[in-house]
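Enquirer: need a structure here:
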Amino acid sequence: MDIIKPTTEDNCKTYKIRWLILILFVLYSASNSLQWIQYSIIANVIVKFFDVSSVAVDWTSMIFMILYIPFVFPASMILDKFGLRKTVLLGTIGTTIGTWIKVASIRPDLFWVSFLGQSVVALSQVCILSVPARLAAAWFGPTQVSSACSIGVFGNQLGIALGFLIPPWVVSDGTTDEVTSGLYKLFIGTAIFSSAITICTFLLFKDTPPTPPSMAEVLKKTESDTSFKASLIALGSNRNFILLILGYGINVGIFYAISTLLNQIILNYYPGNAVDAGQIGVLIVLAGMVGSVVCGVVLDKTRKYKETTLAVYILSLIAMVLFTFTLNSGIIIVYVTSAFLGFFMTGLLPVGFELASELTYPEPEGTSAGLLNAVVQVFGIVLTSGYSIIFNKLNDLWANGIMCSFLVVGCVLIALISSDLRRQAAHNKKFIDIQTPP
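Expert: Okay, here's the model as predicted:
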């Protein structure tokens, strides 16, 4: 029996294989993102083993943001021109190559090889972050597209959570031989996992279904092709989209800053509680994973894209205020407020993707998502650096207060977005005259 089996009898069909496609992407995304924090979470061990500075270790995570900015545009063009399958294969092959390079770097004088492998993995990330919205639109119907997008984003968060948890378990501080053994286990395990995902993707991942899942996709297929440059120009002149990417960039950039400096923030109030700092980081990610899925379901149920985005943004601001003023209230309270912060800040990820798709339809989702993520990386670098300077020169209260002020600005930007959603109009279109050229 053919694995592609339609589950509806309507003109726009969905197929059972869509869930396999989505699961493969989630695992592929996780195999990449789990390596983002792989060195930094055991920085003390890496500094000692490779005899490098902590700044060098910080760069193993910063390189993900740095490389994304210039390469997101060619990656978006590849997604638009060559489709999902080729883009995903390119990313998963690159991730696998990078992981095996790191396996060959486990020697005290080969940090540069390890950094090279990490850079290859980071470069492969550009073939991931723009995919969830495109995959959801290509394979899932109107009532599931937001949930599918949120699950796609969930893969990235799953990988980050694993990146926080696994390295400290496998690699502990000790003799050179003990650290070497631990790093071998960590890197080889990651490489085998990534290789298995690559093989499965090559054999099972498909580009698009035989029949579009929604009227919006039907309309897109019947419209004339537009160049990548034309899409960029259209997006750049879209007022609502510009407001969204600025507001979205502020929110997610602040989340990156808090995550990166969480260890320093917690130890400032609770010296010696490094383990709690790590566990709070995991809790933030896990709460964010739940938030991503919940927000996706809410979008599917309500179709209130701008309203949901604004509500989540306001709740993110409230969570940031609570986090700021309860840091000295006891470690248990910090756990609770951190989970609240992660739930809403990360919950904004799929909501932002979906609102971008609605505001920019019929422009390719890969292009809009790529621009969205590029701005996020810029804000992430700027806000992380700014937070670090303010934190060290003044204190965390000043740093968090300024971040809260930025979130207020972000709320205003989102509120200024018009509610005129182009894709929703296509979803509601009852009749369409499709003419096939002779």
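
Enquirer: hey, let's count contacts and neighbours off CA atoms from now on
Expert: Will do.

Enquirer: and stretch 400-414, which residues are buried?
Expert: Asn400, Met403, Cys404, Phe406, Leu407, Val408, Val409, Gly410, Cys411, Leu413, Ile414 (16 or more other Cα atoms under 10 Å).

Enquirer: another one to check against the first:
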Amino acid sequence: VMERTENGENQVKVYKKRWCILTVVSLYGILLCIDFSCFGQINNVLAKLFDIQPWQVDWLNLVAPVVYIVMAIPISAVISFVQFRQLTIIYLAIFTVGLILVLLGVSITRGFPCAIIGQVCIGFSALFNFAGIPLTASIWFPSNEVALAVAVQLLSRGFGQVVGSTVSPYLVHVNQSVEQNRLHMMMFFGALASAAFLLTVFGFVFVENRPPSTASFAQQNVTDPISSFTVKGALKEFKEILTNRTVAPVLLAGCMCYVVIVFYTVLLSSILHKSFPSTRNINTLSGRLVMLAWALSTISSLVAGPIIIKTRAYKLLLLINVFGMVLSCACVLLFFIFQNIFLLYIGMAALGLFDGFVVTSVLELLAEVIYPKPMTHVTQLFLSGTAIMQLVYITVNRAILTNVGAIEANILTFAFILLLITKTSYARTEMNESNESANL
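Expert: Below you'll find the model as predicted:
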């Protein structure tokens, strides 16, 4: 398929292979998020399986944020010297190794350290992949399909979160013996590792650095990042972004809001077990609620873009959805006070709807604020920020849950989100403004 210039001359081509490549990276996103979302709902079962404490199980989710915080900038430098095919094969191969190590970990009683190392590998894989999301779209797809390519990759991640949080409570539960649960976890991670291995082989065979001719006119003038990248230049750009008076509140809002849904993905089952120790099927209920939140978050993130573009009410939409996050957290708190399950369903559904919208709004705002600096800097900053907040939310609230109570473990998260609707500057600078910047 060819694009044409105004004179009718063929200048760029698009190739059917782009859909194969998009399929590979999207399937990877599904497998990755199945892994990330499967542990929290079965925390108590895994604690018995590994013969460890519940707070230690949390680190199957927390090692990845540690990797993001420590390695985001070094890996961004490495990525600048790696071409698309190499990058794809690297994160697929590391992911496969990580899943094999987790599989080995769940197969033995004292296999928790092996599983942790596997999750570290998966964290590295995810970090490399975050750079691949915009590259897949920009290198292989024409300008009118870039948004679609990005949306499909994000949709695959949401689908993976839904599958992981739903399936794991049905595979393993407290009514089965430890050995039965171990066998089911081995089957689960065996299937994930096998699928990841096949994706790696497929990627090695079919993925190329770029199409024979560029997929869009913009790509014809792209500067080679390998020749233009310097560590000093990158650090200078990060410093300029972080010292921008507009970036901090917007970045903070996005990180604090996004991590709420991750917090409940990891800890909701434990919180419910603490409040209702004699209730059966808590893990299944938790998985269903987390599935609902991620499904609605995925849908809202997809519809947020067109709404933002049409209304251009950037600050208003962000504030409305942050306020919605406050209400959703309040509903969850009220559930523990009145013990009405309807409130919990309402709270988790609202959490998913507003969370997806907030994240999309924040990324759009940041992209405009830092223009014309690279969009990859936005994803790196957002990834590091969410990693820090994830560590704070989960480790602090796990300690509160263990030593104080379930209601109190929800209050800190509610208080953090409540701070975001105080008088805060959520400004957006129009990148095409020629005179003074316009805050919308």
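
Enquirer: Just give the TM-score of the two.
Expert: Once superposed, the chains reach a TM-score of 0.82 (TM-score structural alignment, normalised by the length of the first structure), with 419 aligned residues with a Cα RMSD of 3.4 Å.

Enquirer: once aligned to the first structure, how far is the helix or strand encompassing Phe342 of the second structure on average?
Expert: Per DSSP states H and E, Phe342 of the second structure falls inside helix 341-369. Helix 341-369 of the second structure, aligned to the first structure and superposed, deviates on average by 2.6 Å (mean Cα distance after the TM-score superposition for the first structure).

Enquirer: wait, Ile241 of the second structure sits on Ile370?
Expert: Yes - counting by Cα atoms under 8 Å, Ile241 of the second structure touches Ile370, with 6.3 Å between them.

Enquirer: got any residues that touch both of those two?
Expert: Contact criterion Cα atoms under 8 Å, 6 or more residues apart in numbering; no residue bridges Ile241 of the second structure and Ile370 by contacting each.

Enquirer: Now do the buried residues in the helix holding Phe342 of the second structure.
Expert: Of the residues in helix 341-369 of the second structure, those buried (16+ other Cα under 10 Å) are 343-369.

Enquirer: Over to stretch 261-278 of the first structure?
Expert: Buried, per 16+ other Cα under 10 Å, within stretch 261-278 of the first structure: Leu261, Leu262, Asn263, Gln264, Ile265, Ile266, Tyr270, Asp276, Ala277, Gly278.

Enquirer: Closest one to Ser368 of the first structure out of the residues you listed, please.
Expert: When those are compared for distance to Ser368 of the first structure (Cα to Cα), Leu261 wins out at 29.2 Å.

Enquirer: so what's that closest one closest to, chain neighbours aside?
Expert: Ser388 (7.4 Å; Cα to Cα, 6 or more residues apart in numbering).

Enquirer: Isn't that neighbour up against Thr260?
Expert: No - between Ser388 of the first structure and Thr260 there is no contact under Cα under 8 Å: 9.4 Å.

Enquirer: would Val12 of the second structure count as being in a strand?
Expert: Yes - the assignment for Val12 of the second structure by DSSP: H, G, I helix; E, B strand; the rest coil puts it in a strand.

Enquirer: burial of it, as a residue count?
Expert: Look at Val12 of the second structure: counted by other Cα atoms under 10 Å, it has 19 neighbours.

Enquirer: List the contacts of it.
Expert: Per Cα under 8 Å, 6+ apart, neighbours of Val12 of the second structure: Met2, Glu3, Arg4, Ser213, Thr214, Ala215, Ser216, Phe217.
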